[in-house]
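*Asks:* Below is the structure, and that's it, no one-letter string:
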């Protein structure tokens, strides 16, 4: 057994090390924040040496970007790609399943460098999320789908930030506000039999 294959206690740790490192980052970054988590602690929780960590990731910055990339790579496919939900229902469903502790907001707040890979990824994710909302608003027949998509994205981010700061769920209130926005933006449909009268 070579030194590269040994973890902190000399136990063979070669296979699956990358996944253990990412898993440890998901737990620690969520619970302690990015800045509150050190490399030593990441290695300890993952059961790998620093050398192994640096074989898989060039540094903590690269690990942070991977952590965010894995959080929701397809932008809530369980909502936006669901055949069981009508477009209007999709707009409201995001408030039921969106994570109260949005890691993208957390990363953007904790990392000051606007060109940091994690900040760039967070920005791209938030833009993609707003596009998904806009697409659903357009499919639902919103008068101004871009405006509704942006309003809902902002409301969701605000609820996430408020939940994080107050350590309380703000999504029920946000969902109620979202329903009003959606109702005001999407014309009511007339039932098929009513038009025949």
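*Replies:* Looks like it arrived, so ask away. Owing to the predicted nature of the structure, the values given are computational and were not obtained by experimental measurement. Numbers count the residues shown, from 1 in each chain.
*Asks:* contacts and neighbour counts: CA atoms only from here.
*Replies:* OK.
*Asks:* With adjacent residues omitted, what lies nearest to residue 63?
*Replies:* residue 57 (6.1 Å; CA to CA, 6 or more residues apart in numbering).
*Asks:* Count the residues that sit near the one you found.
*Replies:* 16 (other CA atoms under 10 Å).
*Asks:* before we move on, what about residue 158?
*Replies:* Residue 158 has 16 neighbours, counted by other CA under 10 Å.
*Asks:* Spell out the secondary structure type for residue 62.
*Replies:* At residue 62, secondary structure determined by DSSP: H, G, I helix; E, B strand; the rest coil is helix.
*Asks:* Contacts only, for the nearest residue to it once chain neighbours are set aside.
*Replies:* Closest residue to residue 62 apart from its sequence neighbours, by CA to CA, 6+ apart: residue 117 at 7.3 Å. Counting by CA atoms under 8 Å, 6 or more residues apart in numbering, residue 117 makes contact with 61, 62, 65.
*Asks:* May I ask you to name the longest helix in this structure?
*Replies:* When the chain is parsed with DSSP state H, its longest helix is helix 117-140.
*Asks:* Could you point out the helix or strand that follows it?
*Replies:* Next along the chain after helix 117-140, taking DSSP states H and E as the criterion, comes helix 145-166.
*Asks:* Okay, buried residues for the helix or strand just after that next one please.
*Replies:* Scanning forward in sequence from helix 145-166 by DSSP H and E, the next helix or strand is helix 171-185. Neighbour-count burial for helix 171-185 flags 171, 174, 175, 178, 179, 182, 185 (criterion: 16 or more other CA atoms under 10 Å).
*Asks:* Ok, stretch 157-165 next?
*Replies:* By 16+ other CA under 10 Å, the buried positions in stretch 157-165 come out as 157, 158, 159, 160, 161, 162, 163, 164.
*Asks:* next, the one to line up against it:
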């Protein structure tokens, strides 16, 4: 591939075509869905020719997989890697989701694709398992008797809250966080349950 190439508008573009294609995919897949977004529209938005697009991605399926691969590869590191929070607090922090956050891209992709063999479906499964595993690991730190079960329960609550928020156009995460607090405190031993901040502890 040459260093410069022409986009569909005829303007000469510099390097970075791959990044522009991924950026366009992130925006369009989020705004209108995967199935409603065609390669012609993606190329126009990215200002690249179809030939250039197919040089970087073998097809739309490969681009969809790359789109998902770019999301949070560290699996919610902003929550689980925080050292200023006790384990119980980190579990609850996973529910501190802004109400304007779009539906989880992994859920959206799995619903649209209807193909368990699609590479993007595999990324979605792997990511969802990774989230449950990180929740379980944090639950284990907190002293939960059955951390795997608690991790799965909390992962289910997060996904349910995300889907309900999208469907109802209302923030379902505060209610999910309240349910999560009950599940967490029930699963933790009484002694470990008091990892709350001093101001939260009963007098």
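*Replies:* Looks like it came in fine. In this text the structure is predicted, and so the values were computed from the model without any measurement.
*Asks:* any idea how far the residue nearest to residue 62 of structure 1 is from residue 18 of structure 1?
*Replies:* In this view, residue 117 of structure 1 and residue 18 of structure 1 are 19 Å apart by CA to CA, to the nearest Å.
*Asks:* Contacts only, for the residue positioned nearest the centre of structure 2.
*Replies:* By CA atoms, centre = their mean, the mean C-alpha position of structure 2 lies nearest to residue 104, the distance being 5.0 Å. For residue 104 of structure 2, the contact set (CA under 8 Å, 6+ apart) comprises 159, 162.
*Asks:* Could you find the counterpart of it in structure 1?
*Replies:* Matched by TM-score structural alignment, residue 104 of structure 2 corresponds to residue 102 in structure 1.
*Asks:* Distance check, its match against residue 19 of structure 1.
*Replies:* According to CA to CA, residue 102 of structure 1 stands 21 Å off from residue 19 of structure 1.
*Asks:* one step back: which one of the contacts of residue 117 of structure 1 is nearest residue 77 of structure 1?
*Replies:* Nearest to residue 77 of structure 1 out of those is residue 65 (CA to CA; 20.3 Å).
*Asks:* Mind giving me the packing neighbours of whichever strand or helix holds that closest one?
*Replies:* Applying DSSP H and E as the criterion places residue 65 of structure 1 in helix 60-71. Counting contacts by 3 or more CA pairs under 8 Å, 6 or more residues apart in numbering; DSSP states H and E, helix 60-71 of structure 1 packs against helix 17-32, helix 103-110, helix 117-140.
*Asks:* Roughly how far does the nearest residue to residue 120 of structure 2 once chain neighbours are set aside sit from residue 26 of structure 2?
*Replies:* Of all residues not flanking residue 120 of structure 2 in the chain, residue 65 sits nearest, at 4.4 Å (CA to CA, 6+ apart). Distance, residue 65 of structure 2 to residue 26 of structure 2, by CA to CA: 11 Å.
*Asks:* and these two? which has more neighbours close in?
*Replies:* When neighbours are counted by other CA under 10 Å, residue 26 comes out ahead of the other of residue 65 of structure 2 and residue 26, with 21 against 18.
*Asks:* and the residue nearest to that one when sequence neighbours are not counted, what does it touch?
*Replies:* Nearest non-adjacent residue to residue 26 of structure 2, counting by CA to CA, 6+ apart: residue 67, 6.4 Å away. With contact taken as CA under 8 Å, 6+ apart, residue 67 of structure 2 is in contact with 22, 25, 26.
*Asks:* again, 10 Å this time
*Replies:* The neighbours of residue 67 of structure 2, taking CA atoms under 10 Å, 6 or more residues apart in numbering as the test, are 21, 22, 23, 24, 25, 26, 29, 61, 105, 106, 120.
*Asks:* now residue 139 of structure 2
*Replies:* So residue 139 of structure 2 contacts 87-88, 90-91, 133, 145-151, 154, 184, 187-188 (CA under 10 Å, 6+ apart).
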